[in-house]
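Asker: Here is a sequence together with a model predicted from it:
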Amino acid sequence: MSTINQMSELNLLLAQEHVQHQSSVPHLVERILYRNEGTLTEKGAVQATTGTYTGRSPKDKFIVKDETTANKVDWGTVNKPIDDSTFVNLYHKVLDYLKGRNELFVFKGYAGADEKHRLPLQVLTEFAWHNLFARQMFIRPETSEVEDHEAEFTVISAPTFKADPSVDGTNSEAFIMISFKHRVVLIGGTEYAGEIKKSIFSVMNYVLPEKNVLPMHCSANVGKEGDVALFFGLSGTGKTTLSADPQRRLIGDDEHAWSSYGVFNIEGGCYAKCINLSQEKEPQIFDAIHFGAVLENVVLNEETHRPDYSDTSLTENTRAAYPLEHIENTVQPSIAGHPNAIIFLTADATGVLPPISKLTKEQAMYHFLSGYTSKLAGTERGITEPQATFSACFGSPFLPLAPATYAEMLGEKIDQFNTDVYLVNTGWSGGSYGEGERIKLSYTRSMIQAALEGELSSAETYQDPYFGLNIPTHCPGVPDEVLFPRKTWAKAEEYDKSAKELAEQFHENFQKFTHASHAIKQAGPTYNRSR
């Protein structure tokens, strides 16, 4: 059976003359333009398109099942197994294919801002713009660190290599495969750069718990008094937008970890959704998109090369990747203390969840395991309008281990550091998607500000009869009626019907968490709750 000899075949490829190492941003931009991989916006950002794949392709992601992972990975529809020999054969085919390319690019860096827990990695890409993406998304080493850098994981991206499912064991021409035994991520058939970023997040979700460090799909920022806030949520729920607060310093927008010392960013950049982006509503993100940034599937005006962030002709999942340095008020290095507050974000397309509610510890564990939101258009292939989904720990696609592993770690830390937890709905109000309206961003910002400043800790609350959530009766900057979703609907009976249906969905989803304690199970929706 074929095996991988990391010290020979891959290293021989990396040593070839056509492989460029640790290229600067200007050099990569030059190569991108020369190779016709993209163009420049009016402010000098690179714009590239990704063809057929404009979002992640979860059906094409696999983890190699071997003696290392067989009894550890939570196998199922998310973590689909593939055998080692199939992976190794495809690995050799991809390397042989890349040997014939005219030019390849390598970036060496880290995942994890805390040096005690960082993962040295290298990213080998067929496209120059993918290498620029990796350079801006991961943590860039100091010049003095490059010479001694020894990668513990390698990402190999070959988007123009198309797999043959009948021969290569894949589901389609595209594949994203992770081998923890060989410490390689193999990506092919898709040009969507987000696969590079999220594959390493999956790796960190596997290796960090072994060190008693909790990996988290969340954004994070810190206030003037050193108070730390975490924002959990799936793509499109507002993690990037709400953590980019001019009154607080940004730690990171998407992936973090919580160790015995505090919180640290896993990445060195941001990957923001650009749909309907404006300088007025999101000035930090808007102003960060200049030379060195990468725009993905954003349509440009042919004459001015000005981005049209309202154009969804390619996808609604338009993206901007830029380094943290493009935002002024960031924490460098991106490390902070223990969280004072945790915000669970959900974009509820049914329009029945309250805009904000304070959770007990048991409710926090219930909603963390549930991970409810509405999957927004464009984030994955085939999603054209919001769909209700439950994603454990607000990041199920990236969790190789059982959700309980992460939930138990979070519960312990909430207890240890007395962290407040809130559930915030950034979705719809006054009706479901198509009838109601998206909750105003200004209202959401006011609610979060009140929560982080402690104004809601002792506020008078009303317990929702369907979900058992404690809703503050007043919040500065928000009309009182907005806090109670039933009052925003034209017909209360339609709200009642939708609320009952969503409560039933919560109960049905939570049945799979058979090992959850009775107290956590009882912390779910009160409507039709079994005793």
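Answerer: In hand now; what should we look at?
Asker: switch to C-alpha atoms for all contacts and neighbour counts from now on
Answerer: OK.
Asker: Burial check on Tyr34, number of neighbours?
Answerer: 11 (other Cα atoms under 10 Å).
Asker: Now do the contacts for it.
Answerer: By Cα atoms under 8 Å, 6 or more residues apart in numbering, the contact list for Tyr34 is empty.
Asker: is it fair to say Ser357 lies in a strand?
Answerer: Yes: membership of Ser357 in a strand is supported by DSSP: H, G, I helix; E, B strand; the rest coil.
Asker: pretty sure it is in contact with Pro472, am I right?
Answerer: Yes: Ser357 is within contact range of Pro472, at 6.7 Å (criterion: Cα atoms under 8 Å).
Asker: who has more neighbours, these two?
Answerer: Ser357 (27 against 23).
Asker: and the more buried one, how far is that from Asp74?
Answerer: 32 Å (Cα to Cα, to the nearest Å).
Asker: Same question for Ala320.
Answerer: 32 Å.
Asker: Neighbour count: those two, which is higher?
Answerer: Ala320 (23 against 17).
Asker: what residues are up against Glu494?
Answerer: Glu494 touches nothing, counting by Cα under 8 Å, 6+ apart.
Asker: Which element, helix or strand, includes it?
Answerer: Glu494 belongs to helix 492-510 when assigned by DSSP states H and E.
Asker: And the strands in the stretch 401-531 of the chain?
Answerer: In the stretch 401-531 of the chain, strands defined by DSSP state E, counting those that start in this stretch lie at 420-425, 428-429, 437-438, 461-463, 470-472, listed in chain order.
Asker: Regarding Pro354, what is its secondary structure?
Answerer: Quick answer, by three-state DSSP: Pro354 is coil.
Asker: Please verify my assumption that Ser432 contacts Ala349.
Answerer: Yes: counting by Cα under 8 Å, Ala349 is a contact partner of Ser432 at 5.6 Å.
Asker: Have a look at those two and say which one is more surrounded.
Answerer: Ala349 (27 against 20).
Asker: Surely that one is in a strand?
Answerer: No: under three-state DSSP, Ala349 falls outside any strand and is assigned coil.
Asker: what about it, distance to His518?
Answerer: For Ala349, the distance to His518 - Cα to Cα - is 29 Å.
Asker: try Leu423
Answerer: In terms of Cα to Cα, Leu423 sits 21 Å off from His518.
Asker: Tell me if Pro374 really is in a strand.
Answerer: For the record, residue 374 is Ser, not Pro. Yes: assessed with three-state DSSP, Ser374 lies in a strand.
Asker: here comes the other one, which I'd like you to weigh against the first:
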Amino acid sequence: MKTKEDTLLTKDLLTHENIHSNLTVPHLVEKILSRDEGVLTSTGAVSATTGEYTGRSPKDKYIVRDDTSEDVDWGETNQPIDEASFDQLLKKVTTYLHSKDELFRFQGFAGADENYRLPIQVINEYAWHNLFSRQLFITPTESELTEHQPEFTVISAPTFKADPEVDGTNSEVFVLISFKKRIVLIGGTEYAGEIKKSIFSVMNYLLPKRDVLSMHCSANIGQEGDVALFFGLSGTGKTTLSADPYRRLIGDDEHGWSPNGVFNIEGGCYAKCINLSKKKEPQIYHAIRFGSVLENVVLDKGSRNPDYDDTSLTENTRAAYPLENINNIVSPSVAGHPNTIIFLTADASGTLPPISKLTKEQAMYHFLSGYTSKLAGTERGVTMPQATFSACFGAPFLPLAPSTYAEMLGEKIDQYNSNVFLVNTGWTGGPYGTGERIKLSYTRAMVHAALEGELNNIETVTDSIFGLAAPMHVPGVPDEVLVPSNTWSDKEAYKMEAQSLAMKFHENFQQFTQASEAIHNAGPIYKG
């Protein structure tokens, strides 16, 4: 629980003579424009840039180590920081923000299921960050707002820079989470995604303690009420593939799976919009309108039309918009138990099958592995795709041990008989730089077939290196695309690349010593 001093510091910010609480979207847009924080685009969205930091700063994220956080899985992902350092920075940031002409406050919720939602408040230095928060979290009704009591507070001061030698941080940037004091403290970075992901980390700590599996995934529901989950790291296609005109969207990035079913943690979408086009992704394209926030998207100076193909600022261009900007959504964002689970990976080696149906053991293996190629721009310093393994497809946001989430998922797959597929949205015909990205139309056709049950009893071929059962035929997809080796002109090069990736899987999985022998054996067949 918060101490009296911590509560007073937060309340001190709330007594700022010019703190604006729960401004409407039009009022926030006016503030953003009058304060020169951003400009209005031809679509009616606000466009802002984030300067040096155009992605998350994982090396600058810390969790306060105290008597309430000892069950945290400490390490490179969850770096500890002591209470004294946190207290010192909290006082500095509070004093700093109190000197500002204006502050902005949003009160809302994380979690669409009223039984599991977390009341939060976000205090921002920037008006555009406050609009971002309003669009990404769940806005309360007027009656809910009158009774709103925040249980977690995010304080964001992007222009306050830490002094590493004095403050105990790695750099001028800091993202600190105190579960004891129920405060997230962010400074030194203007990248708005830190606000969203810090609360996701909080939910990943709190929900499992209430028998709810927190998940880095998108979710939608079909006309017959069938629910699908899409797991995957940033850039693998969660937002794109879940925004299906024939299915209603539950949410695009963060969900909980409770004994009652699935619910969205957020109230909006944070979509990557690099190479966004009306033809390929019409729902996302048309969702970016008044009230939306474009982040690091280059505009034509004359028309102010967004140029979604321009990567001069970053490849991690983003759009934040409320769920209601998508036509076919579920409201409220809750649904039943998943029928289909899809693991998405963007394999830069070009050797994984575009789609394969997983056994229960393979599902647990690939969930714990969380393989993908980290795409350019999602983190500072990443300029080329890099092979990476992120447990549960979301390791940067998991305060608890990966086995906690994996065991819960395994139990739910068994309980609800969910079908699980591994879908590769990455490269074919060769690795990155030689091959080409699998066509989105092909991926959509494969996902559609999986959701409709068309792949449950179809003829498959088992990959000799990865042991994955790939369908030999999928409607709308050329047969040769389904078997990766068929798309490579140099078969020996394919074999070497595939074997190299298989070894990376085995090396990574050595850390999961608690996994059963059956799960260990569900990985690639090739073992060197």
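Answerer: Structure's in. What do you need? The structure displayed is predicted, hence computed values, not measured ones.
Asker: Just give the TM-score of the two.
Answerer: Laid over one another, the chains give 0.99 as their TM-score (TM-score structural alignment, normalised by the length of structure 2), with 527 aligned residues with a Cα RMSD of 0.9 Å.
Asker: before we move on, back to that, comparing the helix holding Glu494 of structure 1 with structure 2, how large is the average distance?
Answerer: Its matched residues in structure 2 lie on average 0.3 Å from helix 492-510 of structure 1 after superposition (mean Cα distance after the TM-score superposition for structure 1).
Asker: Now do that helix: distance to the chain's middle.
Answerer: 27 Å (Cα atoms, centre = their mean, to the nearest Å).
Asker: now do stretch 69-76 of structure 1
Answerer: Distance, centroid of stretch 69-76 of structure 1 to centroid of chain: 22 Å (Cα atoms, centre = their mean).
Asker: Residues in contact with that stretch: which ones?
Answerer: Asn79, Pro81, Phe180, Pro400, Leu401, Ala402.
Asker: Contacts only, for the corresponding residue of structure 2 for the first one.
Answerer: Which is Asn79 of structure 1. Taking TM-score structural alignment, Asn79 of structure 1 has Asn78 as its aligned residue in structure 2. When contacts are counted by Cα under 8 Å, 6+ apart, Asn78 of structure 2 is found next to Lys61, Tyr62, Ile63, Val72, Pro396, Pro399.
Asker: Looking at those, which is nearest Val212 of structure 2?
Answerer: Pro399 (14.7 Å; Cα to Cα).
Asker: Quick check on the contacts of stretch 69-76 of structure 1: which are buried?
Answerer: Among these, those buried by neighbour count (16 or more other Cα atoms under 10 Å) are Asn79, Pro81, Phe180, Pro400, Leu401.
Asker: Quick one: these as a markdown table, columns for distance to Pro26 of structure 1 too.
Answerer: A markdown table is the format used below for those (distance: Cα to Cα, whole Å):
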| residue | distance to Pro26 of structure 1 |
| --- | --- |
| Asn79 | 38 |
| Pro81 | 40 |
| Phe180 | 34 |
| Pro400 | 37 |
| Leu401 | 40 |
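Asker: between these, which is closest to Ala48 of structure 1?
Answerer: Nearest member of these to Ala48 of structure 1, counting by Cα to Cα, is Asn79, at 29.7 Å.
Asker: What residues sit buried inside the helix holding Glu494 of structure 1?
Answerer: Tyr495, Ser498, Ala499, Lys500, Leu502, Ala503, Glu504, Gln505, Phe506, His507, Phe510.
Asker: Stretch 193-204 of structure 1 now?
Answerer: Ala193, Gly194, Glu195, Ile196, Lys197, Ser199, Ile200, Phe201, Ser202, Val203, Met204.
Asker: cool, stretch 434-443 of structure 1 as well?
Answerer: Gly436, Arg438, Ile439, Leu441, Tyr443.
Asker: how close does the last one sit to Thr86 of structure 1?
Answerer: Taken as Cα to Cα, the spacing of Tyr443 of structure 1 relative to Thr86 of structure 1 amounts to 51 Å.
Asker: Secondary structure and distance to Thr383 of structure 2 for the contacts of Asn78 of structure 2 - can I get that in JSON lines?
Answerer: Shown next, in JSON lines, are the contacts of Asn78 of structure 2 (DSSP: H, G, I helix; E, B strand; the rest coil; distance: Cα to Cα, whole Å):
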{"residue": "Lys61", "secondary structure": "strand", "distance to Thr383 of structure 2": "21"}
{"residue": "Tyr62", "secondary structure": "strand", "distance to Thr383 of structure 2": "24"}
{"residue": "Ile63", "secondary structure": "strand", "distance to Thr383 of structure 2": "28"}
{"residue": "Val72", "secondary structure": "coil", "distance to Thr383 of structure 2": "31"}
{"residue": "Pro396", "secondary structure": "helix", "distance to Thr383 of structure 2": "19"}
{"residue": "Pro399", "secondary structure": "coil", "distance to Thr383 of structure 2": "27"}
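Asker: So of those residues, which two are at opposite extremes in space?
Answerer: Going by Cα to Cα, the pair spanning these furthest: Lys61 and Val72, at 13.8 Å.
Asker: And those two? Which one has more around it.
Answerer: Ranked by neighbour count (other Cα under 10 Å), Lys61 of structure 2 and Val72 place Lys61 first, with 25 against 18.
Asker: right, and the secondary structure at the residue lying closest to that one once chain neighbours are set aside would be what?
Answerer: The shortest distance from Lys61 of structure 2 to any residue other than its chain neighbours is 4.6 Å, reached at Val175 (Cα to Cα, 6 or more residues apart in numbering). At Val175 of structure 2, secondary structure determined by three-state DSSP is strand.
Asker: next one: Tyr285 of structure 2
Answerer: helix.
Asker: give the contact list for it.
Answerer: Leu276, Ser277, Lys278.
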